[in-house]
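Asker: sequence? don't have it. structure:
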């Protein structure tokens, strides 16, 4: 079974917002499912295929930060893609409600995952931290060779525990957000 985790964004949603952006090329990299790379580090090619670990935080992520205690029961290994399901993506991507006070990971959890040397932290929300802490959290992760992928979708369709995640991106010397395609595949 294969599930596309990439958020498809309608042009009519993007065009009005993009028209207001000074650096359209840079802004476009942060639309839909994308990988943040503020430090412009080179993403290891072996990150293309990773083992996936899905954390279903949908029942509590709107009420509190997702913390270490929420992931302790999972076996998280070096090189994993840790996916956080919050169901925020179901609040209509691109609306003010989607971006306002979105679910976030605790600072301790971000450090914990970086120490575990995961490859990716993915979330079906606008980021792993809000507002002024958003970029700093992404930079911290990138310094540790961990990359944050935002605005995932269809995490609620994953009904299997063992999976491979395939992540495809194109390098860009200017963009701080790299649009990407993310696919989950059930492992036999």
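Answerer: Sure thing, it's come through. Note that the structure is predicted; figures quoted are calculated from it, not measured.
Asker: from here on, just use CA atoms for contacts and neighbour counts.
Answerer: OK.
Asker: could you list the buried residues of the top helix by length along the chain?
Answerer: For the chain, the longest helix by residue count, based on DSSP state H, is helix 131-143. Applying a neighbour-count criterion of 16 or more other Cα atoms under 10 Å, one finds 135, 137, 138, 139, 140, 141, 142 buried in helix 131-143.
Asker: what's around residue 39, how many residues?
Answerer: Residue 39 is flanked by 12 other residues according to other Cα atoms under 10 Å.
Asker: among the buried residues of helix 131-143, which one lies nearest to residue 95?
Answerer: Closest approach to residue 95 among the buried residues of helix 131-143 (Cα to Cα): residue 135, at 20.4 Å.
Asker: helices of this structure, start to end?
Answerer: Going by DSSP H, the chain shows helices at 11-19, 24-28, 96-99, 107-115, 131-143.
Asker: for residue 81, the count of nearby residues, please.
Answerer: 29.
Asker: take this one as well and set it beside the first:
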């Protein structure tokens, strides 16, 4: 099994030889309250833009995990899987400015697959932030304020790790 197999996280080292490897990342990167951004109307090879996240801007804040719900995981096993919606560079910059440390997406790549530029990976690597890719079932998160847990294996010297990502709802006392 490779470090980029199935639902996984990318450490900064994935796109930078000077970035930190997965074993050097603190575990608190991989758990926290999340904001689910619903962009299921996006088409093949279409960018997720600032306009798409406008209604979520009040929820996006320091330390939050942002999940991009495209439903594209349902195309797994087809040619369409590799022609997925992707996060554009402006959105990535905005999220970094807001203090987001981790994004997850239910596509194979946060950037456009087959492209020659990787603005999301480059920026997140430079800023020592995390990307989760190839996740699934964001459509099952039917409650507010999900708490996401996606712990990686401690694989020394590697660029990422498969994860078993879950979203839980804490009971109010």
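Answerer: Received the coordinates, thanks. Treat the numbers as computed from the prediction; the structure is a model and nothing was measured.
Asker: please state their TM-score.
Answerer: TM-score for the superposed chains, counting by TM-score structural alignment, normalised by the length of the second structure: 0.82, backed by 159 aligned residues with a Cα RMSD of 1.9 Å.
Asker: save the helices of the first structure as TSV, and put in distance to residue 61 of the first structure too.
Answerer: Below are the helices of the first structure laid out as TSV (distance: least, Cα to Cα, whole Å):
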stretch	distance to residue 61 of the first structure
helix 11-19	26
helix 24-28	27
helix 96-99	14
helix 107-115	13
helix 131-143	17
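Asker: which one of these lies closest to residue 80 of the first structure?
Answerer: The nearest among these, by Cα to Cα, is helix 107-115 at 9.7 Å.
Asker: could you pull out the strands in the first structure for me?
Answerer: In the first structure, the segments counted as strands under DSSP state E are 2-4, 34-36, 49-56, 81-85, 120-123, 147-150, 163-169, 177-186.
Asker: spit out the contact partners of residue 60 of the first structure.
Answerer: Residues counted as contacts of residue 60 of the first structure (Cα atoms under 8 Å, 6 or more residues apart in numbering) are residue 66.
Asker: ok, the aligned residue in the second structure for it to residue 167 of the second structure distance?
Answerer: The alignment partner of residue 60 of the first structure in the second structure, by TM-score structural alignment, is residue 42. Counting by Cα to Cα, to the nearest Å, the gap from residue 42 of the second structure to residue 167 of the second structure is 23 Å.
Asker: check residue 52 of the second structure too.
Answerer: From residue 52 of the second structure to residue 167 of the second structure the distance is 22 Å (Cα to Cα).
Asker: more neighbours: those two, which one.
Answerer: residue 167 (20 against 15).
Asker: show me what the more buried one lines up with in the first structure.
Answerer: By TM-score structural alignment, residue 167 of the second structure lines up with residue 184.
Asker: so how many other residues sit close to residue 79 of the second structure?
Answerer: Residue 79 of the second structure, neighbours per other Cα under 10 Å, totals 8.
Asker: find the nearest non-adjacent residue to the spatially most central residue of the second structure, please.
Answerer: Central residue of the second structure (Cα atoms, centre = their mean): residue 104, 1.9 Å from the mean position. Distance criterion Cα to Cα, 6 or more residues apart in numbering; nearest residue to residue 104 of the second structure, sequence neighbours excluded, is residue 132 at 4.2 Å.
Asker: and the counterpart of that neighbour in the first structure, how many neighbours?
Answerer: For residue 132 of the second structure, the aligned position in the first structure is residue 149, judged by TM-score structural alignment. Residue 149 of the first structure is flanked by 30 other residues according to other Cα under 10 Å.
Asker: what of residue 1 of the second structure?
Answerer: Other residues close to residue 1 of the second structure by other Cα under 10 Å number 7.
Asker: returning to that earlier point: of the buried residues of helix 131-143 of the first structure, closest to residue 169 of the first structure?
Answerer: Out of these, the member with the shortest distance to residue 169 of the first structure (by Cα to Cα) is residue 142, at 15.4 Å.
Asker: show me the contacts for that closest one.
Answerer: 37, 38, 39, 41, 148.
Asker: now these as JSON lines including distance to residue 51 of the first structure?
Answerer: Conversion of those to JSON lines gives the following (distance: Cα to Cα, whole Å):
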{"residue": "37", "distance to residue 51 of the first structure": "21"}
{"residue": "38", "distance to residue 51 of the first structure": "25"}
{"residue": "39", "distance to residue 51 of the first structure": "25"}
{"residue": "41", "distance to residue 51 of the first structure": "22"}
{"residue": "148", "distance to residue 51 of the first structure": "16"}
